[in-house]
Structures are given as structure tokens and as C-alpha cells.
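Undergrad: sequence unknown, structure follows:
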């Protein structure tokens, strides 16, 4: 569970230190990620290349006995992808479908581990933030440079329950945004509503390895510093509820 909270703090700190940003009005001058795809064999690789997709040359199954899997993308100046999620259970997919997210064919864990699929959304609400670039890391020592450069990574290890390397997808977004709202779910009944309200799900089970129900942290971001969360704390028992926390995860802009 600590790795999830560590992810939560570090990823959203990166949004605070990101440099100046442009607005949706400048989209004609910028290039954004407009489409993504996944290949799981050589025939699919050739087909995507013929469609002018660009491949990120990192095997998403690195360190396992599964098939070589690659992420592909296209860039353009209009209609950008603004949100990106990963789903590793059938129940995680339902809310995404109902909220209008697009399913990306191709299991990134093909041949091993949990079946993981990407889902993306193209929106223009105040909570949508165009994705400008994608990177993939396969080792912890590769991560610092992306935090420094303002990237955020999806919480889901793309080799989840497959062994091999810890593999993460990183996204760089156009605008500087700060975490303004946090929620937690312990079932899937609120997923559609939260997605429609502009929340992003942190795609790892807080209860992983501990038993119990699947539980997920959600967050929503704002461009306004006045709306930003400035303290993030953790209580570890009922006695601490409503009292100053014994564990202070972070103090400052999230």
C-alpha cells in the first residue's frame, strides 16, 4: 500500500513543478497524442506501421516469458487524448465503458500475468488535460528524469502478477494542474459517476496482497491554486479519525 501512496505524492508533485503551459486555444501550434494502439505480434506491428503509428521501442512484457508487446501512438494538432486509464479486471471496465472511454485492443500482459488493457478519453471539460508525450520505464533508476521533466506515471505495473520488470507508462500533459479533490471507492458502483465528474482512478488496488475488496483512490485536478489540496495524511485505525494524523504523507501543494 505504501508504494501506492508514494506514487500518489510524487506524481502529483511533478504537476506543481511543471513549467509554464499553453491553453486549449494554442492547440494549432502544438502536437498531442491523438491515438494509441498495442501490438502483440509481428503482423500487428507491420499493420500499425503502415497506418503511420509510431512505436515506443520498449517491450511491455520485458523480463517475462510472454509475447513481445509494444505501445504505439499517433500525434496531431486537434482532438487530443486527455485521460488515460488501465484496467486489469472485468469490473474495472464497466464504468469506463459507460463514461465513454475508448477501449484499446491488445492485452499489454499478453501470454502472462493479469490481462491489462488501456482505455482513453477525449474531453474538453475543465478537468481534461491534453497528453503531449508518452514514455515507458522498465527500471526504477529511469524514473527520476521523467519526474523532473513533469511526467506522471500510471499506477498500474504493466507486468502486474507476471514477474519480470516493473514497467510503467508515463504521460506528459499540456497544463499545470494541482490535485483538488480525492475520493476512495470500495466497489465499482460509483465508477461511472466519478469518471463523468472528471476524476482519474489510481489503477492499483489499495488492498492488494491484504485480502478484502478491491479499493481504489481517485483524484481530480484543477488549475486553481486556491482549490488545491495542501496536506495529505493517513490514519491507520478508527481512533485517529477526526484527529491530527500520526502519519503525515505530505505537506505543501499536491
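TA: Looks like it came in fine. Quick caveat, the model's predicted, so the values are computed rather than measured.
Undergrad: Only C-alpha atoms from now on, for both contacts and neighbour counts.
TA: OK.
Undergrad: how about residue 221, what does it touch?
TA: Residues near residue 221 by C-alpha atoms under 8 Å, 6 or more residues apart in numbering: 127, 177-181, 199, 228.
Undergrad: Kindly apply the preceding question to residue 155 instead.
TA: Neighbours of residue 155 in contact, by C-alpha under 8 Å, 6+ apart: 4, 7, 168, 202-204.
Undergrad: at 6 Å instead, please
TA: Going by C-alpha atoms under 6 Å, 6 or more residues apart in numbering, residue 155 touches 202-204.
Undergrad: How about residue 56?
TA: Residue 56 neighbours (C-alpha under 6 Å, 6+ apart): residue 71.
Undergrad: Residue nearest the middle of this structure, spatially speaking?
TA: residue 154 (3.0 Å; C-alpha atoms, centre = their mean).
Undergrad: ok so, going back, format the contacts of residue 155 as a markdown table; extra columns: secondary structure.
TA: Output for those, formatted as a markdown table (DSSP: H, G, I helix; E, B strand; the rest coil):
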| residue | secondary structure |
| --- | --- |
| 202 | coil |
| 203 | coil |
| 204 | coil |
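Undergrad: Below is structure B, check it against A:
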């Protein structure tokens, strides 16, 4: 039997579940709705010979254009049917590039106690909460790939003009706006994978003060040029990366739950304790 995750689906009710079971899909038994509302929402997957290599999430119309043009497959069912706001949808892609490493397992968590250890076991976490709640339990999708991967390049965008090009060149968008809730620009971070140790990024930092900016600039760090706080009125925040060092960065994500920080740090996740935007929004990475 094939080890690859080849298809994704979403169920919103028992009829959906029965239909997907008949089609030999497997259910991840964590309700995305967490009992809040009429629907029980589950993610399903099927194994096959051709693997999904990238998964994205959209929660606003402008996020969809680049995915459509780059031929991603949209899972039409809304992950957030019982709450107000715009639909939240999953997208998948089966890529041919060297950076497209097959996904062999997926999982869902709704408790930070169950999340932190997954980094150690080689899992990659989607940056955005699947339901985008502001309080209560946050639900995240995790992926495990066929072999170890490292991050070799990071970028940032404040518009959607270059989305298609970035997707076509193998980048993965972190689908959580660093300025969420601030009224600033829609700023998204992007990263690209490699299986090569030497070309991997070895360290990541964020500057929010001039003295930090100067220090990183003098310490062999390179700067991602876009201000992560653009349009918020807050002091500029920049992401910096370094390719010198010994331990390659395997995964990059964001923490918006203050209660998760200590748990992540206990699992040796590097938490950059500098709020990006005007709310609690800390980048984190594992190496």
C-alpha cells in the first residue's frame, strides 16, 4: 500500500462522513469545531502513489488568486461553517520541484500540550489556526514528509501580486498575516525547502529596535527587506536569517497563544520573543 498522502477532503456532517468512508478516505478524529456549533468538521485523507507536497489555507478572497493560477486543488467545504466571517478552505498541490518533498502523514491538534513534542518527531506545523479563533482552542494541521527537510530561503510579501510566481517556484506561504488584527498591511512570510544540509538556514532572528538591527547587520545575518509591521504604526520589525552555523532550521511557524510558549520551549523549539504587530505574535522555529 502506498505511503503517500495523495488526496484531502473535509466532512461537515454524517452524510459527508459516510460518503468519504465509502471512498476509502481516512478520518483524522479531531473535530475542528471543538463542539462549538451544529457541525462536526473533520479532515480526511487518502493514500496513493502520487503525493501531495504542499498544503495551504485561505481565509480571504485575495489569498486564492495565486493558488488558482498555480494549479492548486481547492477543497471546497468551508472549515468554519458555524462561525461568522469569510470561508476558510484548504488547498493542496502535487509538485514536481526538488523542493517538493512528499507528505506521508498528516495530523490535527487542538491542545498545545500535544503540539510541542511533534516538532521533535519531524512534523511541520501550518502557521495558521484552521478556524482562526481569537479565543479558546486553536486547531492546527501538521505534516510529516518522506525525508528530513530544511528551510533554505525566506521571503515576505505585503500584496498578492507575486503569489503565483512564489508558488510556482516552490515557496510555501505561512497563511497567518503577521499584522493580524492591527489594520496594517497584509504581510505574509514564505519559505522554501531543501534536503541539503549545507544550503539550509541555520538561524533566524527578528529586530524591533535600531540597536538590534545594527547588531544583526554586523553579525553575518541577512535581512528580509519588508517591514513585518508595515502600516501598523509600530516600530519596524524585520526578519533576519543566517546560513553560517551547524544546526539547520527544519520548520518555521508562529505562536499566537501565550500559554504555548513555555511548552514549546521545553520541547527545544526556538521562540523569538518579540511581538510582531501590536498583539502577541511570536515567530518560532525548530532545528
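TA: It's in. This is a predicted model, so every value here is computed, not measured.
Undergrad: Same check for the contacts of residue 221 of structure 1, but in structure 2.
TA: Here the contacts of residue 221 of structure 1 are checked against structure 2 with both residues aligned by TM-score structural alignment, their matches' C-alpha atoms under 8 Å, and the contacts held in both are 127, 177-181, 199.
Undergrad: now the strands for the stretch 151-254 of structure 1?
TA: Using DSSP state E, counting those that start in this stretch, the strands of the stretch 151-254 of structure 1 run over 152-153, 168-173, 178-185, 200-201, 216-222, 231-234, 247-251.
Undergrad: Residue 188 of structure 1 pairs with which position in structure 2?
TA: Taking TM-score structural alignment, residue 188 of structure 1 has residue 160 as its aligned residue in structure 2.
Undergrad: Distance-wise, check that match relative to residue 263 of structure 2.
TA: According to C-alpha to C-alpha, to the nearest Å, residue 160 of structure 2 and residue 263 of structure 2 sit 34 Å apart.
Undergrad: and what of residue 67 of structure 2?
TA: Distance of residue 67 of structure 2 to residue 263 of structure 2, computed by C-alpha to C-alpha: 34 Å.
Undergrad: Comparing these two, which residue is more hemmed in?
TA: Using other C-alpha atoms under 10 Å as the criterion, residue 67 of structure 2 and residue 263 rank with residue 67 on top: 23 against 17.
Undergrad: quick one, helices of structure 2?
TA: Along structure 2, the segments classed as helices by DSSP state H run 14-22, 64-69, 116-120, 163-168, 210-217, 261-266.
Undergrad: relative to strand 168-173, how tilted is the top helix by length along structure 1?
TA: Taking DSSP H as the assignment, the helix of structure 1 that covers the most residues is helix 2-17. Angle, helix 2-17 of structure 1 to strand 168-173, by axes from the mean of the first three to the mean of the last three C-alpha atoms, to 10 degrees: 20 degrees.
Undergrad: follow-up on the earlier one: want to throw the helices of structure 2 into TSV with distance to residue 2 of structure 2?
TA: Converted to TSV, those look like this (distance: least, C-alpha to C-alpha, whole Å):
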stretch	distance to residue 2 of structure 2
helix 14-22	18
helix 64-69	27
helix 116-120	23
helix 163-168	26
helix 210-217	46
helix 261-266	33
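Undergrad: Residue 22 of structure 2 -> structure 1?
TA: By TM-score structural alignment, residue 22 of structure 2 lines up with residue 50.
Undergrad: which residues touch stretch 169-187 of structure 1?
TA: With contacts defined as C-alpha under 6 Å, 6+ apart, stretch 169-187 of structure 1 is touched by 15, 21, 130-136, 151-154, 214-223, 227-229, 254.
Undergrad: mind running it again at 7 Å?
TA: Stretch 169-187 of structure 1 has contacts (C-alpha atoms under 7 Å, 6 or more residues apart in numbering) with 12, 15-16, 18, 21-22, 129-137, 150-154, 213-223, 227-229, 254.
Undergrad: Of those, just the buried ones, ChimeraX syntax please.
TA: Selecting only the buried entries of these in ChimeraX, with 16 or more other C-alpha atoms under 10 Å as the criterion:
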select :12,15,16,18,129,130,131,132,133,134,135,136,137,150,151,152,153,154,215,216,217,218,219,220,221,222,228,229,254
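Undergrad: Reformat the kept ones among the contacts of residue 221 of structure 1 as JSON lines; add distance to residue 71 of structure 1 and neighbour count.
TA: Shown next, in JSON lines, are those (distance: C-alpha to C-alpha, whole Å; neighbours: other C-alpha atoms under 10 Å):
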{"residue": "127", "distance to residue 71 of structure 1": "25", "neighbour count": "17"}
{"residue": "177", "distance to residue 71 of structure 1": "26", "neighbour count": "25"}
{"residue": "178", "distance to residue 71 of structure 1": "28", "neighbour count": "25"}
{"residue": "179", "distance to residue 71 of structure 1": "28", "neighbour count": "22"}
{"residue": "180", "distance to residue 71 of structure 1": "31", "neighbour count": "19"}
{"residue": "181", "distance to residue 71 of structure 1": "31", "neighbour count": "14"}
{"residue": "199", "distance to residue 71 of structure 1": "24", "neighbour count": "22"}
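Undergrad: of all the residues you listed, which comes closest to residue 116 of structure 1?
TA: The nearest member of these to residue 116 of structure 1, counting by C-alpha to C-alpha, is residue 199 at 20.3 Å.
Undergrad: Give the full set of residues in contact with that closest one.
TA: 218-220.
Undergrad: Turn these into CSV, including distance to residue 234 of structure 1.
TA: CSV is the format used below for the contacts of residue 199 of structure 1 (distance: C-alpha to C-alpha, whole Å):
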residue, distance to residue 234 of structure 1
218, 15
219, 16
220, 19
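Undergrad: What ranges does the stretch 1-150 of structure 1 have for its strands?
TA: 32-39, 54-56, 70-76, 83-87, 102-103, 117-121, 131-137.
Undergrad: Alright, I will stop here.
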